[in-house]
Structure formats: C-alpha cells, structure tokens
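>>> okay, here's the prediction I keep looking at, along with the sequence it came from:
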Amino acid sequence: MKFWPFSRKSGHDGAVDNSLDLFRKLFGWMATKSGMSVSHKTSLEVTAVLACVRVLAEGVAQVPLKVFKTKTVGEGMDEAKKHPLYRVLYRKPNGWMTSFEMREMMTMHCALTGNAYAFVNRLRGEVRELIPIKMGCVTVEQQDNYSLVYRVTAPNGESRPFPPEAIWHWRGPSWDGVVGMDIINLAREAIGLAMSTEESHARMQRNGAAIGGVYSVEGTLNKQQYEDLRKWLAKNFDGIENVGKTKLLDRSAKFYPSTMTGMDAQLLETRRHQIEEICRAMRVMPIMVGYSDKAATYASAEQMFLAHVVHTLSPWYERIEQSADCNLLTDKELDEGYYIKFNAAGLMRGSHKDRSEYFAKALGAGGSPAWMTPDEVRGLEELNPKGGAAAELPKPTNVGGSAATPKEKINGKPDLQPA
C-alpha cells in the first residue's frame, strides 16, 4: 500500500525521486546520508543547534534597538524618543509582545531558515505596529522590474500578496539577493550525523551498554523453542535492569560478541566533533554553547567572549540596522538624519581595571592627546553629564600652566623646571 497516492521520478539534481521524498519536501523534512530526516523543528532537538540559536537570538534581543537622529555637524546625535517608531522598536512592537520577544523570535527564524518576516502596520504613513509572521508562511517573488512581492499565507489558508513596504524582511546570507540561504538545509549532514550518533548512544544505554552478539546452542531449535529463547534472553540479558547480573548459559551455550562498544565506535569523540561542526555552520564560537577547549584559560576565555561580540553578533547588528533603515524609515526621514542603531557598548565592557585604564588613556593620561571628554566617558558608564569643562577635551598635563620648560642642561640633559 502506497503512503502517497502518486509517485514522480526525476534526475539526480536534488529534486523529487519518489513519493517519500515528495512527502519530506512538502513537510520540510530533509534526508541525510546518515539516514536521519532533518527539519527546522527537529534540528532544535540537537542541543548544539538549540544552543547556537539561543546564543544568537538572545544576543540580538538583549541589546537595546533605538531610533536616533543626528544633530548638526560636530554636535553628535540624540535618541529620537518622539519618533513613532522609537517605542515600537525599543519596547512594544505590538499588543502582545515585547521588543525582546519579537527580536528573539525573528532571530531564531533567520538563524534557522535564513529569513525572518514581520508585517509593518502603518497609520497615515507612520509605523505603529510590527507583527512577526510564522516561519514558512511567506514566499518572495521577484518581478521583471526587479521589485519584490511578498505572498503571505494566513492561518485560515488564505493567501494574498503584499508590497515590500508592508513587510520587514530580515535576509541572511543570500545567493540571489532575494531570499537568504536555508542554513539548516546546508548543514543538514552535520546535524543528521549528530542526531544519528545520539540515537545510537541512546540505544546502547537503553540496552545497558551491553555488548550484542550471537547466543549459540547445540542442536536445532523449532519455532516455539526459538521464540521462548528469544523472550528469555530479552528478559534476563537485555535492558539496563540486567546490567551487572551473572549470566547463566545452559545446553552448552556460547556467547560470541559481534558489535563494537561505545569506546570502539568512538561515539563520544564523534558527538564532540559534531558540536564543532554545527557551531562552524551557525558561525558561533564553541565556547558560547558550553563547549570549551581544555587549554582555554580565564584570560583567553574573556577574549573569546569579546570576539563573539565582534565577529558573531556585530554582523547581525549591522544586518538588522540596515534592514530597519531601508524598510521602516522613509527616504525623507533618512535625509533628515534619522537612523536605527543597536547599543552594544555594554557587551564590550571588560573588567573594571581594563575599563579604567582605557578611559584614563582616552582622557589624555600619560601625556597622550585626549580623544574623549569626561561627559562622553560618563555616558558610556550610563551616568548623567556634568557639562561645562566636562564637555571639553582635557588638555595634556605637560602643556599649559603645568608644563615644564628647560632652563639649563645638566649632564647634557635639560633641567625641567616649572615655567
């Protein structure tokens, strides 16, 4: 009996080969060489994938996303708190979600499928609401004039097209510039092998990590004797409850092991390697998912955490910022100096000692030119500005009133005395 009512053949171009492949494609299942079927949902059952997705999603969601406006030249920028988009992005995108929850959800979608979508609800041209669209409910079509049309399928099955200004599209690494590449599909072999080794390990543990083999007895067993022996073996030999029990063999029976142990099969080594493979595909440092090298020290781990912000999260921030500028702000607002920015300064903070040394140099300690004002330093520490002299660059301590001028040379060197 066929599971699917029709079958279709094709060449070996990655298309449908039979009805089972068609079923897998329709429901998002991707076959692998290890024999495991991988989908976006089942891949999250692999702890390495789940950890990578959570690291990315929480890294994007925990950093404030705000609307800013540049001032005149030389006067910096301000948070555009009166802009209608400020509250939507920073705190409340819709009536039932927080900004953290929406960005966490969309990052998970984008990390897994390469795309994330949100409906942009505008009122008199102003963005009033952002509604994330469930994964798999949007298809993108590029017209002959290169414009995009988004076809969204509602929960009731109704489908309708939307123009680009109605959809906020997060596009991951893309091959055609229209949609992002499906990351789980590209990494399905690594994920499938991780699932396969975990299942093999689980089966071994279910059997008490006992070695399988051949139970040989003298003579020929009839059908009833074979079934009785099979039940007896399952009851007294197999299963974790029989581990450590003494085995009794009768009728000159002999046991010949025929399978590898977990150590022989190197299941643990394979599972460790698959963590690295999945992290490589998801572009997340293994230490961020709880997998660290034995040679890692506290100092090197701290640098790895900073590298995670620079090399993993920063590209996500820039990708989302530019997408928000293009999709949520009008050309007029862009010309007026509005832009959308993540504030990731808090993630880059090191220890108090490191920050103190950095700020001291920024303020001109040691005679080097200052490149930050005291108020700018206070702002990075989330302290209110003082104004006045604190808003100006400090002068080096070896010039001005405290400078020293040479009066005479002693042993070939100038004798520095206060001027």
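Yep, that arrived.

>>> from here on, contacts and neighbour counts on C-alpha atoms
Will do.

>>> find the centremost residue of the chain, please.
By Cα atoms, centre = their mean, the chain has its centre lying nearest to L56, at 2.8 Å.

>>> ok, now how distant is it from R124?
35 Å (Cα to Cα, to the nearest Å).

>>> cool, L148 as well?
23 Å.

>>> and these two? which has more neighbours close in?
With neighbours defined as other Cα atoms under 10 Å, L148 and R124 compare such that L148 has more, 16 against 6.

>>> hmm, that one is touching P161, no?
No: with contacts counted by Cα atoms under 8 Å, L148 stays clear of P161, the gap being 10.1 Å.

>>> how about the helices in the stretch 151-300 of the chain?
With helices called from DSSP state H, counting those that start in this stretch, the stretch 151-300 of the chain shows them at 183-186, 188-206, 223-236, 262-265, 267-282, 298-307.

>>> ok, and here's another one to check against it:
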Amino acid sequence: MLFRRNVESEKRTSYSLSDEEILKIFNIDADGVSEDKLKQATYFSCFRILTDSISKLPLKMYQENKEGIEKANDHYLYNLLKLRPNPYMSSSDFWKMIEFQRLDKGHSIVYIDTIKRGRNAGKIKGLYPLEMNKVEVWIDNAGIIGKDNAIWYIYKQDKNTEFKFKSDQVLHFKGMTRDGITGLSIKDYLKTTIENAQSGEKYVNNYFKNGLQATGLLQYTGNISKEDENRMRERFEKMANGLKNAHRILPVPTPFSFQPITPSMVDSQFLEINELSIRQIASGFGIKPHQLGNLDRSTHTNIVEQNKEFYIDTLQPILTMYEQELTWKLLLQNELEQGYFFRFNVDSILRSDIRTRYEAYQIGVQSGFLSINEVRDKENLSSKEEGNQLICNGNMIPVSMAGEQYKKNNTQNE
C-alpha cells in the first residue's frame, strides 16, 4: 500500500448488530424513518437558507496598497470567480453546490484546472467541483512521495479511471473539523434530532392519511381464528381509514365494539416536542427562528439585529474560510506580496433601510473620511468628476488649533 493512512477509512472500523450497514444487509428497517435527511422540512430549509445566503454574495478581488484597498478588476481571476468559475456553472450555481456539499458531506473539494504548456502555463482556466462520494483523502505519513505528511486527493471517476491530486491542485473547503484536514457532516451529529423530526412528520402524514381518525381496539366476545381476525381487521380499516371516511359514521356489527386508544397530539405534547426538534436543528446550523417562519417572539427591531447576528455568528466564519482558501491556493506568491486577496461582498446582508444608509453616508462625508464616489459606489452609482476629493465641515479645525480664534479676536479688539 502506498499510503499508511486513509482518512476516510478511519471513520468506521467495527460494526455492531445495531449498525445501519448490518441492517441493510438483512433488509431490516430499524425505525422506518427515511435515511435521506433532506426529506425533513427543517433540515432542508436550513440547507436552502445557507446555500442561498452564500450564493447571492458576490465574490470580488481586491488589492491592498499604500493608498488603501481597491478593486482588482483588471486581474483575469476577477471575472472568472465573479461570473463563471467554469463553462458549465454560473458563480451562483457554483457556490450553491460547494456549500451544499460542505454541509452534507462535511467538506467540499474543487479541482483547479490550469494551462499546462506555453507562456501562460500555470494560469487558471476553471474551477470544477468534485463529487464527494467519489473522493478519498490520503495522508502520506511515511513521506514515500518525498514530502512528509503530504495530503493527496484520490478521485475515482469510475471503476477504471482514477485521478490523484496534490494539495495545491484543489481547493478544500471544510465545515467543523477535528484534525484540520477533513470536515464533519452536520447530519451525523444531528442524526437523532433529525430522525425525531422525521418521525413527527411521518406521524402527522399517517394521521392525515387516515382521515384524522384514531386507531383503536376492536373488541369481540368469543373465539375467532387468525384468518377471521385478519379479515375483520382489514374490513374495519377499510371502513374507518382514509380521507374519504373522515367524519362518516362507522357501522359496528354485533357483537363487535370499537374503542379508540390513540392519544391526541395535545395529550402526547406532540407540538411542543416537534417545536423543540425544529429549534435544535436550526441551532445546529446557526439559523435564526424568524428565518424558518417562526415570528412568535420577533419584532421589526430584533429581526434586524438577528440578521446581523446571523452574519456575524454563522456566515462570517464560513466566508472567512472560503476567502482564505481561495487567496492562498489561487494566487501566486508575488501576487500575495502585492496585496491581492478575495473577499465576499456582504453589503446585501448588512444593508439597512435607505434612510439609515443616507444618514450614515452624510455623517461619513461631512466628517471627511468618505468621498462622494465611495458613497456612490456603495449604492451602485457611477462616479463623478472630483468625487474622490474628501470634504468636511468648514467649522472643523485641528485640535492643536483649539482656542486660536479667541486669541485672534482679542488682538483685533486691542
């Protein structure tokens, strides 16, 4: 074996009789709950909110120099990442897929396609996300390749085709991580909570399918064969269950009697338990209640604050991880030294109402630290001549000159 350690293979080394893989071999359904966690409404909503939030943020390239920070829109990577990372995906679709895989699998890997020959050798042509089901992460602990602890990515396109990528040939975006190399999937840690929510949805679904009718106990005095028992059960279920039988009279022949035994949703505190599962799933993703349509304790003021908290507590660490990986892997050493870097524009999230923005702009311009063109750029307006000049209120003077006007007035009076 070439490598001593396969990160993916270390996830599971032993099996028990309760393990899902063992149950699959014998075609045993442990709990009747779908393994596809995305079928759970809250889990799917959290995926949608995070993927949409990331994909709507424009990614831009900047350069920091002695004069400050400015857009590097003359760099060839600027439009590549802003508009179309590869011929088949827009920037929005690209980031939706990346974020989806990062949440679902714990990490997402993107192949960096570069020009191999000619004077443009090394120049990036496109970025292609890999299917995480076909990727394995290997660590060369022994230094067999020639570099200690080198990380390799093995992509198995099919049974006969396999690609090996070095660490600098891919972008590796992670979620939570224990070792800094591979990410942890949210669904593995929220498995029990998600399955509880799935069970609740399945209960409600069956409740409606049965026409909101409760199951019960069919009583009979006397002996009855197993065959007759099954026949009577099927007959009563056919008469009582289903939406078409809702609120209809159920004829019970003599000597049978029917007694409901299923508790109501209120008796079993179903709504409270289901609400708890929703909050726990949302909390695991860092999603705020109002984003899931829960407005019980929400007002206009605290929703604005919750949006800011969502950016600071949830999105900012994700965006920082993306920005650092892009900057380190896509830029050359001399470009890093020249101050180039990538950054997502989060103005669309933090953007206040128009009155609040204009009042803030007015303070910035009058205080002399914002120019007219900087304000117009934030509002997606074209620049104006002499708009880069800083202006301020004429009554303002340096602190060192405080009191000079009084000295001048006293001299004139004398």
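That came through fine. None of the values given here were measured: they were computed from a predicted structure.

>>> where does the TM-score land?
The TM-score (TM-score structural alignment, normalised by the length of structure 2) is 0.84; 379 aligned residues with a Cα RMSD of 2.7 Å.

>>> what lines up with the residue nearest to the centre of structure 1 in structure 2?
With TM-score structural alignment as the criterion, L56 of structure 1 lines up with L50 in structure 2.

>>> name the nearest residue to that match, sequence neighbours excluded.
Distances taken as Cα to Cα, 6 or more residues apart in numbering put E99 closest to L50 of structure 2, at 7.5 Å, once the chain neighbours are dropped.

>>> ok, the one you found touching T51?
Yes: counting by Cα under 8 Å, T51 is a contact partner of E99 of structure 2 at 5.6 Å.

>>> neighbour count winner among those two?
Set E99 of structure 2 next to T51 and count neighbours by other Cα under 10 Å: E99 wins out with 27 against 22.

>>> does the more buried one belong to a helix, a strand or coil?
helix (DSSP: H, G, I helix; E, B strand; the rest coil).

>>> contacting residues around the aligned residue in structure 1 for it?
In structure 1, the residue matched to E99 of structure 2 (TM-score structural alignment) is T107. Contacts for T107 of structure 1 were tallied using Cα atoms under 8 Å, 6 or more residues apart in numbering; they are 56-57, 60, 116.

>>> ok so, going back, reformat the helices of the stretch 151-300 of structure 1 as a markdown table; add mean neighbour count.
Output for the helices of the stretch 151-300 of structure 1, formatted as a markdown table (neighbours: other Cα atoms under 10 Å):
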| stretch | mean neighbour count |
| --- | --- |
| helix 183-186 | 18 |
| helix 188-206 | 19 |
| helix 223-236 | 12 |
| helix 262-265 | 12 |
| helix 267-282 | 17 |
| helix 298-307 | 14 |
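
>>> how much space separates the alignment partner in structure 2 of S200 of structure 1 from A214 of structure 2?
By TM-score structural alignment, S200 of structure 1 lines up with Y203 in structure 2. Here Y203 of structure 2 is placed at a distance of 12 Å from A214 of structure 2 (Cα to Cα).

>>> which residues of the stretch 51-200 of structure 1 fall in strands?
Ranges of strands in the stretch 51-200 of structure 1, per DSSP state E, counting those that start in this stretch, are 65-70, 77-79, 115-123, 126-132, 138-142, 148-153, 159-162, 167-171.

>>> single out the most deeply packed of those.
strand 167-171 (a mean of 22; mean count of other Cα atoms under 10 Å).

>>> that'll do, ta.
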